[in-house]
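Trainee: Pasted the sequence and its predicted model underneath.
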Amino acid sequence: MAGRPERGHRCVPHTADVRIEAWAPSREECVAEAVTALVDTFADTSGARTFTDREYRPQAGEDDEDLLVSVLDEVIFRMDTAGELPVRTEVADEDGTVVRWRTATTDDVELVGAVPKAVALHELRFGPDGPGWSCAVTFDV
């Protein structure tokens, strides 16, 4: 995409489901941007006032697409089981990938769209793109 900022995301039209694109300078930053894009499709977290720090370590040895899916699936799982949503995400490669989230409860955010139920593997894309990384992901709602 010509003229796009170094880091960002957008929701793209898709029949019946939700599809996002995200991009950033590095693999880890692109995963973090995809998490933000996912949450932005259905929640307004700007009113959140209470936060908890969480950490997630995906399985070692996952390829790039598996890593992305694992992290996004974990966001959906934690929302469903613990009522938490990330309001800030950091991903680092520290002897394996580690994801750190600042989370808010779902009671503390405003739902503004269809809540995702799962990551769809159809047309999943994640990899190097020019000087950075990009991804495209569809979510079942």
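Mentor: Sure, I can see it.
Trainee: only C-alpha atoms for contact and neighbour calcs from this point on.
Mentor: Will do.
Trainee: you'd agree Ser70 is in a helix?
Mentor: Yes. Assessed by DSSP: H, G, I helix; E, B strand; the rest coil, Ser70 belongs to a helix.
Trainee: neighbours around it, how many?
Mentor: 16 (other C-alpha atoms under 10 Å).
Trainee: go on, the one 3 residues further on?
Mentor: Here the count is done by other C-alpha under 10 Å, and Asp73 has 19 residues near it.
Trainee: Kindly report the same for the one 4 residues further on.
Mentor: By the criterion of other C-alpha under 10 Å, Phe77 has 16 neighbours.
Trainee: Structure two is appended below for comparative analysis:
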Amino acid sequence: MKKLALSMMLFLCVLAVAGAAWCGDNGDGTVTVNGRVWLKDAWCLGWGNWGFAMLRPKSLAHGQCGLTDNSKPGDWRLPTVDELKAVYPYKGQFRPARGTLHWSSSAYRGGTTDAWLVSMRDGSVHGQEKKEIHYIWAVRGGQ
């Protein structure tokens, strides 16, 4: 029964975006979505202002946040606004990436004082002052 449920979940992930997107739990504290590897525990890195959010993922490594993936400090980074928007349809794969605003590494309107956030409640995108406090999530690969 468990294998059937996992197979069905993977099948639905593949169908979600006209067959082009895919996702899967890697069983090592990460989930792969569209070729990017995401930290499964979306709240593990906590929250902070944008400057802290840009630095925090860089120290993430194997043995932290449930990771058993042999990653090293420097492998992880803050996702772009487009990466966060792309992961939104798969939010159910993560703990607990629902209903929260997550910082992106993308500047808002090219400015130095604001950055983009993505809501995991509804997929909406917001510009916010970098001094505000929001959740930090980590991704690796791509960019």
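Mentor: Structure received. These figures come from a predicted structure and were not determined experimentally.
Trainee: Superposed, how do the two chains score by TM?
Mentor: Here the superposed chains carry a TM-score of 0.24, computed using TM-score structural alignment, normalised by the length of structure 1; 57 aligned residues with a C-alpha RMSD of 4.6 Å.
Trainee: Which positions within the helix or strand hosting Glu123 of structure 1 qualify as buried?
Mentor: According to DSSP states H and E, Glu123 of structure 1 maps onto strand 118-129. Buried residues in strand 118-129 of structure 1, counted by 16 or more other C-alpha atoms under 10 Å: 118-120, 126-127.
Trainee: Likewise for stretch 79-91 of structure 1?
Mentor: Burial within stretch 79-91 of structure 1, assessed by neighbour count using 16+ other C-alpha under 10 Å, is assigned to 79, 84-91.
Trainee: hey, where'd the helices end up in structure 1?
Mentor: Using DSSP state H, the helices of structure 1 run over 27-40, 64-82.
Trainee: Of these, flag the one that's most buried.
Mentor: Neighbour counts (mean count of other C-alpha atoms under 10 Å) averaged over each of the helices of structure 1 peak at helix 27-40, with a mean of 24.
Trainee: relative orientation of it and helix 64-82 in degrees?
Mentor: Using axes from the mean of the first three to the mean of the last three C-alpha atoms, to 10 degrees, the inter-axis angle of helix 27-40 of structure 1 relative to helix 64-82 is 40 degrees.
Trainee: what's helix 27-40 of structure 1 in contact with?
Mentor: 7-11, 20-24, 68, 71-72, 75, 85-93, 127-128, 132-135 (C-alpha atoms under 8 Å, 6 or more residues apart in numbering).
Trainee: Check the contact between Arg140 of structure 2 and Val37; I expect there is one.
Mentor: Yes. Applying C-alpha atoms under 8 Å, one finds Arg140 of structure 2 in contact with Val37, separated by 5.3 Å.
Trainee: So in structure 2, which helix runs the longest?
Mentor: Per DSSP H, structure 2 has its longest helix at helix 2-15.
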